[in-house]
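*Asks:* Build the 3D model from these lines:
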Amino acid sequence: MASWSKLVRFTDLAGNIHFGEPTDDFSHAKVWEGISLFSLARTDRVERIAALLPPYQPDSILCIGLNYLDHAKECNRPIPSYPVLFYKPKLTVNGPFSDVVVPQHCKSLDYENELCVVMARDAKDVAESDAIDYILGYTVGNDVSSREWQQQERSGGQFSFAKSCDGFLPFGPAIVSARLVPDPQNLALVTRVNGEVVQDGSTCNMIFSVAKIISFLSQGTTIPAGALIMTGTPAGVAAFKTSPPVWLRNGDVVECAISGIGFIKNKMVTQ
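*Replies:* Sure thing, here's the model as predicted:
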């Protein structure tokens, strides 16, 4: 377990980058020195937060699709028997309050509010009963998706290309220590677009729990320390909310919040 309660990565007023434990209003942070999540040492130095960055740079980003009962139903897809895995590349990582720059080839832009898990240590062949012990903490992520590139005729039904553009994973603002989240299956997720609620769900509606996901993904394959696991999104995505769908447009602001974890807020900016 981490000795900090919440961890952010930020720039100070001089432009220097630090890890730190933030005050409640995220105006200042007590600095933790180190170059990675696993080399941090507490200091007594406090710095003013000029800008919040992604909490860290994960080398491995594992994503689970169709993991909420209500979302699978709105997609008119059968309930999966096993977790549906896809990946996002490292350059999708974006700040918790940064703009999401949308390439010209992405016209059907959608949001997906997701509970994200940060792994504390390597995990291989982990039993479901032990899986929670491998978690460093939790954070909030938006799996930004360009739906036309998920169509069968364009992608063969695969998810990754639609979700892999640079900056298509804003997350943060902090990693919340696992010890502060005793039950990851009892968290509320709310998404707003320009202030209007579009997703209102709960992790209790997951098909595969956080523990089951970790156990399944670790069978025969090492999930490395520091990996980020995105655990799926509830119903209410733009693709199935109206007919025809109202996609995200230039200037739209998406806020993804998870109870006990925090919120991120990002403006969509089309190229």
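
*Asks:* C-alpha from now on. contacts and neighbour counts both.
*Replies:* Will do.

*Asks:* Outside of the helix or strand in which Ile229 is found itself, list whatever touches it.
*Replies:* Assessed by DSSP states H and E, Ile229 sits inside strand 228-230. By C-alpha atoms under 8 Å, 6 or more residues apart in numbering, the list of residues contacting strand 228-230 from outside reads 58, 60-64, 114-119, 141.

*Asks:* ok, and the most crowded of the residues you listed?
*Replies:* Among the contacts of strand 228-230, the one with the most neighbours (other C-alpha atoms under 10 Å) is Gly141, at 33 neighbours.

*Asks:* For the comparison step, fold the sequence that follows:
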Amino acid sequence: MIELLLPSHGRDVAVGKILCIGRNYAKHAAEMQSEVPEEPIVFLKPSTALVGHGGTVILPPQSQDVHHEVELVAVIGRGGKNIPEEKALEHVDAYAVGLDMTARDLQAEAKRKGQPWTVAKGFDTFAPLGPLVDARRVRDPQNLEIRLTVNGEVRQQGHTRDMVFSVARLIAYCSRIFTLLPGNLLYTGTPDGVGPVRDGDVLEAQITGFPVLRVKVRRNG
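*Replies:* The predicted structure is shown next:
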């Protein structure tokens, strides 16, 4: 069981669902040659995909084209069902910067066959998560700069105001489908600039005022 220390709880809470949002920035949708969605695109990762700051992303032998996707992550501290959008941020205990690692070749094949993305998104270490920031310190999650460097070179740079669906909207939407529980994570989508990572790369993900998330990349097999 994987646990996180929630700031307002003062205790460890088990990580349950990892909810992820696809195509939540218009420019990223464009670079993927996809339309901007009319409703959030939601998929799941297992908790075993988590890896923390200073950890290692393992490139699986099944894929030859793993991509980085830097994201704002909201950590649920108070559960709920059918949460009103105007109350949604009250359910967030913390925020963090995260990475949604994606086996792009496997994802492309799944899309071609009309299959789910689970395999492409769910490998162990495919959900790096930075140190948590108390939500009370984040005045507006839609007013944050976000970027990723690979070996010191800027690869992604964006702003959360450019999300198609706000954090509050995403929480409200997801809560109409899933009962949200303390320790659930919401990866809110990535800006444009996604690209491949290689064995030996060092990734640094940053969001305004947040601690840096740094992970190394290693080929397995």
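
*Asks:* Please state their TM-score.
*Replies:* The TM-score (TM-score structural alignment, normalised by the length of structure 2) is 0.91; 217 aligned residues with a C-alpha RMSD of 2.1 Å.

*Asks:* circling back: mind checking how far the strand holding Ile229 of structure 1 is from the chain centre?
*Replies:* Taking C-alpha atoms, centre = their mean, to the nearest Å, the mean C-alpha location of strand 228-230 of structure 1 is offset from the chain mean by 6 Å.

*Asks:* In structure 2, what stretch matches that strand?
*Replies:* Alignment of strand 228-230 of structure 1 against structure 2: residues 185-187, by TM-score structural alignment.

*Asks:* With Arg48 of structure 1 as the reference, measure out to Ser145 of structure 1.
*Replies:* From Ser145 of structure 1 across to Arg48 of structure 1, the span is 34 Å (C-alpha to C-alpha, to the nearest Å).

*Asks:* neighbour count winner among those two?
*Replies:* Set side by side, Ser145 of structure 1 and Arg48 show more neighbours around Ser145, with 23 against 18, by other C-alpha under 10 Å.

*Asks:* check contacts around that one.
*Replies:* Ser145 of structure 1 sits next to 108-112, 162-163, 168 when contact means C-alpha under 8 Å, 6+ apart.

*Asks:* So what does Ala96 of structure 2 match up with in structure 1?
*Replies:* Checking TM-score structural alignment: Ala96 of structure 2 goes with Thr139.

*Asks:* How is that match assigned, secondary-structure-wise?
*Replies:* Secondary structure state of Thr139 of structure 1, per DSSP: H, G, I helix; E, B strand; the rest coil, is strand.

*Asks:* Next, work out how far apart the one residue sitting closest to the centre of structure 2 and Leu50 of structure 2 are.
*Replies:* Centroid-nearest residue in structure 2, with C-alpha atoms, centre = their mean: Tyr187, separated by 3.1 Å. From Tyr187 of structure 2 over to Leu50 of structure 2 the distance is 12 Å, taken as C-alpha to C-alpha.

*Asks:* now swap in Val197 of structure 2 and tell me
*Replies:* 18 Å.

*Asks:* repeat for Tyr25 of structure 2
*Replies:* For Tyr25 of structure 2 relative to Leu50 of structure 2 (C-alpha to C-alpha), the value is 23 Å.

*Asks:* And Ala74 of structure 2, by the same measure?
*Replies:* 14 Å.

*Asks:* ok, now Glu204 of structure 2?
*Replies:* For Glu204 of structure 2, the distance to Leu50 of structure 2 (C-alpha to C-alpha) stands at 16 Å.

*Asks:* Contacts only, for the alignment partner in structure 1 of Ile18 of structure 2.
*Replies:* Aligned by TM-score structural alignment, Ile18 of structure 2 pairs with Ile61 of structure 1. By C-alpha under 8 Å, 6+ apart, the contact set of Ile61 of structure 1 is 87-90, 227-230.

*Asks:* Apply 10 Å and report the result again.
*Replies:* Listed by C-alpha atoms under 10 Å, 6 or more residues apart in numbering, the contact set of Ile61 of structure 1 reads 86-90, 92-93, 116-118, 169, 223, 226-230.

*Asks:* For the buried ones among those, write the corresponding PyMOL selection.
*Replies:* With 16 or more other C-alpha atoms under 10 Å as the burial test, the buried ones among those are selected in PyMOL as follows:
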select buried, resi 86+87+88+89+90+92+93+116+117+118+169+223+226+227+228+229+230
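
*Asks:* Pretty sure the match of Ala96 of structure 2 sits against Phe263.
*Replies:* Yes. Counting by C-alpha atoms under 10 Å, Thr139 of structure 1 touches Phe263, with 8.7 Å between them.

*Asks:* Common neighbours of the two, please.
*Replies:* Each of 171-174, 257 lies in contact with both Thr139 of structure 1 and Phe263 under the rule C-alpha under 10 Å, 6+ apart.

*Asks:* Please produce a markdown table containing those residues, extended by distance to Asp133 of structure 1.
*Replies:* A markdown table is the format used below for the shared contacts of Thr139 and Phe263 of structure 1 (distance: C-alpha to C-alpha, whole Å):
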| residue | distance to Asp133 of structure 1 |
| --- | --- |
| Phe171 | 23 |
| Gly172 | 21 |
| Pro173 | 23 |
| Ala174 | 20 |
| Ala257 | 25 |
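
*Asks:* ok, of the residues you listed, which one's closest to Ala188 of structure 1?
*Replies:* Comparing these against Ala188 of structure 1 with C-alpha to C-alpha places Ala257 closest, at 8.1 Å.

*Asks:* Which helix or strand contains that closest one?
*Replies:* strand 253-258.

*Asks:* how about the helix or strand just after that strand, which residues of structure 2 does it hit?
*Replies:* Note on strand 253-258 of structure 1: by DSSP H and E, the next helix or strand toward the C-terminus is strand 262-270. Strand 262-270 of structure 1 corresponds to residues 211-219 in structure 2, going by TM-score structural alignment.

*Asks:* Can you point out the buried residues in that stretch?
*Replies:* 211-218.

*Asks:* for stretch 248-263 of structure 1, same thing?
*Replies:* Of the residues in stretch 248-263 of structure 1, 248-249, 253-258, 261-263 count as buried by neighbour count, 16+ other C-alpha under 10 Å.
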